[in-house]
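Asker: My questions are about this predicted structure, shown below with the sequence.
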Amino acid sequence: MPIDQHGDTTLEGVSIRGLPKVSLHDHLDGGVRPQTIIELGDAIGLEVPAAEAGELADWFAERSDSGSLVEYLKTFDLTTAVMQTAEGLTRVAREFVEDLAADGVIYGEVRWAPEQHLGTGLSLEEVVEAVQSGIEEGEEAAEENGRDIRVGQLITAMRHTDRSLEIAELAVAWRGRGAVGFDIAGPEDGFPPSRHKVAFDYLASEFFPATVHAGEAAGLDSIRSALIDGRALRLGHGVRIAEDLDVVSRAGDEVLVEFGELARWVRDREIPLELSPSSNLQTGAIERWGTEMADHPFDLLYQLGFSVTVNVDNRTMSRTSLTRELALLAEVFEYDLDDLETFQLNAAAGAFLPIEEREELIELIAEGFER
């Protein structure tokens, strides 16, 4: 079946785009519309590699499909360049929320690093305020179009810089005003969460939740550090937890697996894995298992009872949507609507919301899938 970023796919006669969804791993600077990049770039005299939105979308897709996280991250130089003013940040955030709503998302968490948007003299407070304004405008626009959506900020520190404590304090200061959690992002290999232990200790003392990029470009030690040093309640990607699984035998649909202690801990504690199938292929995160979607350990982790969630990571770079990711998984692994609902319920349960609001979200998902 044809699957594209902006199209829709039916499963069991039901529109996947129309199903209620939860997005936990979605980068603001990874979801900027190509046309917006062209327009904002023109306003600041930025040289953009294509003059037409479709051509620019092609450029992102080609550059991102490198098999290297480091090369993948280089494409963000262009998107962050047009996100250095309050006006640019607000517009990007507003359109981001509108795109989520059009994708059927009813709750989303958008992660972004304020320290990367200070190029024109804005303060950390000012950039967070600009993004929050855009989020609220996007929520209002979605409501006017008959869609209900709520979006919270995951304030993110860059793991290769030394501002994590300052960014953690910023995140806590914005609790109740839009910020729902904290993250570290950027080059993973060589920059373990333990480098930011002081920031994570502070967040723990404030009872402020954290998710940590781990198990993407680095392996089990990175995941271990995320859980111990970062006190992560979720794992950003976390796909390489499958390295701690030893497939002993296969007989038809039956798979005998021996768990390592780390994998068993993550599975038994129901620590959500923020898996991003297309992105994991592009960055080489699953190269140990292969280079095709069918090689992704997503299904193995799901069948073994891990709390798997489905995410886009970066809509622009991966030229994808949550609808597309779900459709791809359904096609490759022959999932049905019950499977897709499980992924959304896992995400809702792992959302950085009070339990009462998570329960309401779970009810909305159940009702939407039942309809």
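Answerer: Cool, got the structure. Residues are numbered from 1 along each chain as shown.
Asker: all contacts plus neighbour counts: C-alpha atoms, from now on.
Answerer: Fine.
Asker: which strands and helices sit next to the helix or strand containing residue 108?
Answerer: For residue 108, the host element (DSSP states H and E) is strand 105-112. Strand 105-112 is packed against strand 21-27, strand 150-158, with contacts defined by 3 or more CA pairs under 8 Å, 6 or more residues apart in numbering; DSSP states H and E.
Asker: Let me know which of those is tucked in deepest.
Answerer: The highest average neighbour count among the helices and strands packed on strand 105-112, using mean count of other CA atoms under 10 Å, belongs to strand 21-27 at a mean of 27.
Asker: between that one and strand 105-112, how many degrees?
Answerer: Interaxial angle, strand 21-27 versus strand 105-112 (axes from the mean of the first three to the mean of the last three CA atoms, to 10 degrees): 10 degrees.
Asker: Provide the contact partners of strand 21-27 at residue level.
Answerer: With CA atoms under 8 Å, 6 or more residues apart in numbering as the test, strand 21-27 has contacts from 104-112, 236, 274, 276, 310-315, 322, 344, 347-348, 351, 365.
Asker: how about 7 Å then?
Answerer: By CA atoms under 7 Å, 6 or more residues apart in numbering, the residues outside strand 21-27 that reach it are 104-112, 274, 311-314, 344, 347-348.
Asker: Ok, stretch 175-187 next?
Answerer: Stretch 175-187 is contacted from outside by 70, 132, 152-160, 168, 171, 208-213, 352, using CA under 7 Å, 6+ apart.
Asker: try 6 Å
Answerer: Outside stretch 175-187, the residues that touch it by CA atoms under 6 Å, 6 or more residues apart in numbering are 152-159, 209-213, 352.
Asker: what comes up buried for that stretch?
Answerer: For stretch 175-187, burial by neighbour count (16 or more other CA atoms under 10 Å) applies to 178, 179, 180, 181, 182, 183, 184, 185, 186, 187.
Asker: try it against this one:
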Amino acid sequence: MPTPLDESSIRTAPKVLLHDHLDGGVRPETVVDIAREIGYDELPAPDAPTLAKWFRDSADSGSLERYLETFAHTVAVMQTADGLARVAREAAEDLADDGVVYAEIRWAPEQHTEAGLSLDEVVDAVLAGFREGEQAAAERGKRIRVGAIATAMRHAARSREIAELAVAYRDKGIVGFDIAGAEAGFPPTRHLDAFEYLRRENFHFTIHAGEAFGLPSIWEAIQWCGTDRLGHGVRIVDDITAGGALGRLAQYVRDKRIPLEMCPSSNVQTGAAESIAEHPIGLLRKLQFRVTVNTDNRLMSGTSMTREMALLADAFGYDWADLQWFTINAMKSSFIGFDERLQLINGVIKPGYAALRA
């Protein structure tokens, strides 16, 4: 008989995560600890449990200003090499404990230089933390491989600089590039020089598109910028009729197998979806788009990969075959080499789900 599908059993399943923000997944205890160490006295709550509730309530408030305020506090405690390394190490350990075997974690180096760190020092600290986290997890019998994605802020003018930074570290742990931030008013085409540079360097990149803004954002990200993946991409559903007929853009995205980095709980919080049960992921899975499941900001959403998969299983009646499908989609869409992807699919993911279905 198959293993009953619940949060406890899902946690044991091998999972792959492509869209997770480092500053959105800090442990509340760590925020409090580092704030005390560096003399940061602007936290809205004095202890970890109360602070965790504040982060979640703010993210659920429906106020974009309040939601963005949460990141001001996490970024504030990520301004030293020790702080960055600790946050990165704990992120790797937490994901490994949640059954994630491969993760791509993104962060914006330009946001972590306020205390005098150079961009290189920021990257070195984060990559060192990831490696320490992988090792600590391995010592507990947990396997995880972490790839870093360097993010540039779309409202700023440093995307080419961050793209060059990412390429410089391509053999040291950075596997891709991203732009993030407000979509409306800051189209991805503002950063064409960065994307053209990345393509010349044969380097992978993803673009936040189709979350807060609609189809034009997705179209620009694909046809002008040449993105490999779409960060969220929820609004592609706007190009699909109620009867399931695909418009030209949706057809192209599906035909080209362009991965959609969907983050169900986060999408509900930001208003990109009404609820988990009404999330476009259900329709897009039926229509065989290259859909992946992700966490986005684990702290703000109070979530994990286990929780996201459990919510989807409950909402759409998914079984182990469906969860394996999402996981293999993500592994196929990752930014590491083909051989390593294949090894994880055939050596870890398929055997892991086979055992749960047996």
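Answerer: Perfect, thanks for sending it. Computed from a prediction, not measured in an experiment: that's the story for all the values here.
Asker: And the TM-score between them?
Answerer: Aligned and superposed, the two chains score 0.96 in TM-score terms (TM-score structural alignment, normalised by the length of the second structure); 351 aligned residues with a CA RMSD of 1.4 Å.
Asker: Just the buried residues of stretch 175-187 of the first structure: which are in strands?
Answerer: 179, 180, 181, 182, 183, 184, 185 (DSSP state E).
Asker: farthest residue from the center of the first structure?
Answerer: What lies farthest from the middle of the first structure is residue 251; by CA atoms, centre = their mean that is 34.4 Å.
Asker: Now check the second structure for the residue matching that residue.
Answerer: Under the alignment defined by TM-score structural alignment, residue 251 of the first structure is left unpaired in the second structure.
Asker: Tell me who's in contact with residue 251 of the first structure.
Answerer: Residue 251 of the first structure makes no contacts at all, as judged by CA under 6 Å, 6+ apart.
Asker: What's the separation between it and residue 364 of the first structure?
Answerer: Using CA to CA, to the nearest Å, residue 251 of the first structure is found at 39 Å from residue 364 of the first structure.
Asker: Show me what residue 206 of the second structure lines up with in the first structure.
Answerer: Alignment note (TM-score structural alignment): residue 206 of the second structure maps to residue 211 of the first structure.
Asker: following whichever helix or strand its match is part of, which helix or strand comes up?
Answerer: Here residue 211 of the first structure is covered by strand 211-214, with elements defined by DSSP H and E. Scanning forward in sequence from strand 211-214 of the first structure by DSSP H and E, the next helix or strand is helix 220-228.
Asker: The second structure: matching residues for that next one?
Answerer: Aligned by TM-score structural alignment, helix 220-228 of the first structure falls on residues 215-223 of the second structure.
Asker: Regarding that stretch, how distant is the last residue from the first?
Answerer: End-to-end distance for stretch 215-223 of the second structure, by CA to CA: 12 Å.
Asker: What residues of that stretch count as buried?
Answerer: 215, 217, 218, 219, 220, 221, 222.
Asker: ok, the fourth one - contacts?
Answerer: Contacts here follow CA under 6 Å, 6+ apart; on that basis residue 219 of the second structure touches nothing.
Asker: ok so, going back, closest to residue 84 of the first structure out of the ones in strands among the buried residues of stretch 175-187 of the first structure?
Answerer: Nearest to residue 84 of the first structure among those, counting by CA to CA, is residue 185 at 18.8 Å.
Asker: The closest one matches what in the second structure?
Answerer: Match for residue 185 of the first structure (TM-score structural alignment): residue 180.
Asker: What distance do you get for that match to residue 61 of the second structure?
Answerer: Counting by CA to CA - residue 180 of the second structure and residue 61 of the second structure are separated by 21 Å.
Asker: returning to what we had before: got TSV for the helices and strands packed on strand 105-112 of the first structure, with distance to residue 61 of the first structure too?
Answerer: Output for those, formatted as TSV (distance: least, CA to CA, whole Å):
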stretch	distance to residue 61 of the first structure
strand 21-27	16
strand 150-158	24
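Asker: just so I know, which of these lies nearest residue 264 of the first structure?
Answerer: Minimum separation from residue 264 of the first structure across these (CA to CA) falls at strand 21-27, 22.7 Å.
Asker: quick one: the closest one to the second structure mean distance?
Answerer: Here strand 21-27 of the first structure, set against the second structure after superposition, deviates by a mean of 0.3 Å using mean CA distance after the TM-score superposition for the first structure.
Asker: residue boundaries of the strands in the first structure?
Answerer: Assigned by DSSP E, the first structure shows strands spanning 10-11, 14-15, 21-27, 105-112, 150-158, 179-185, 211-214, 234-237, 245-251, 254-259, 273-275, 308-310.
Asker: for those strands, which one sits closest to residue 332 of the first structure?
Answerer: Among the strands of the first structure, strand 10-11 comes nearest to residue 332 of the first structure, with 12.9 Å by CA to CA.
Asker: compared with the second structure, how much does that closest one deviate?
Answerer: Compared with the second structure, strand 10-11 of the first structure is 2.6 Å away on average (mean CA distance after the TM-score superposition for the first structure).
Asker: ok, residues contacting that strand?
Answerer: For strand 10-11 of the first structure, using CA under 6 Å, 6+ apart, the contacting residues are residue 16.
Asker: again, but for stretch 31-49 of the second structure
Answerer: Identification of contacts with stretch 31-49 of the second structure by CA under 6 Å, 6+ apart yields 28, 29, 51, 77.
Asker: distance between that stretch and the chain's centre?
Answerer: 25 Å (CA atoms, centre = their mean, to the nearest Å).
Asker: cool, stretch 64-78 of the second structure as well?
Answerer: 17 Å.
Asker: do the same with stretch 53-73 of the second structure
Answerer: 18 Å.
Asker: cool, and stretch 317-334 of the second structure?
Answerer: Stretch 317-334 of the second structure has its C-alpha centroid displaced from the chain centroid by 16 Å (CA atoms, centre = their mean).
Asker: Likewise for stretch 92-110 of the first structure?
Answerer: Centroid displacement of stretch 92-110 of the first structure relative to its chain, using CA atoms, centre = their mean, is 12 Å.
Asker: which residues of the second structure does it align to?
Answerer: Going by TM-score structural alignment: stretch 92-110 of the first structure matches residues 87-105.
Asker: Tell me who's in contact with residue 60 of the second structure.
Answerer: Contacts of residue 60 of the second structure by CA under 6 Å, 6+ apart are residue 269.
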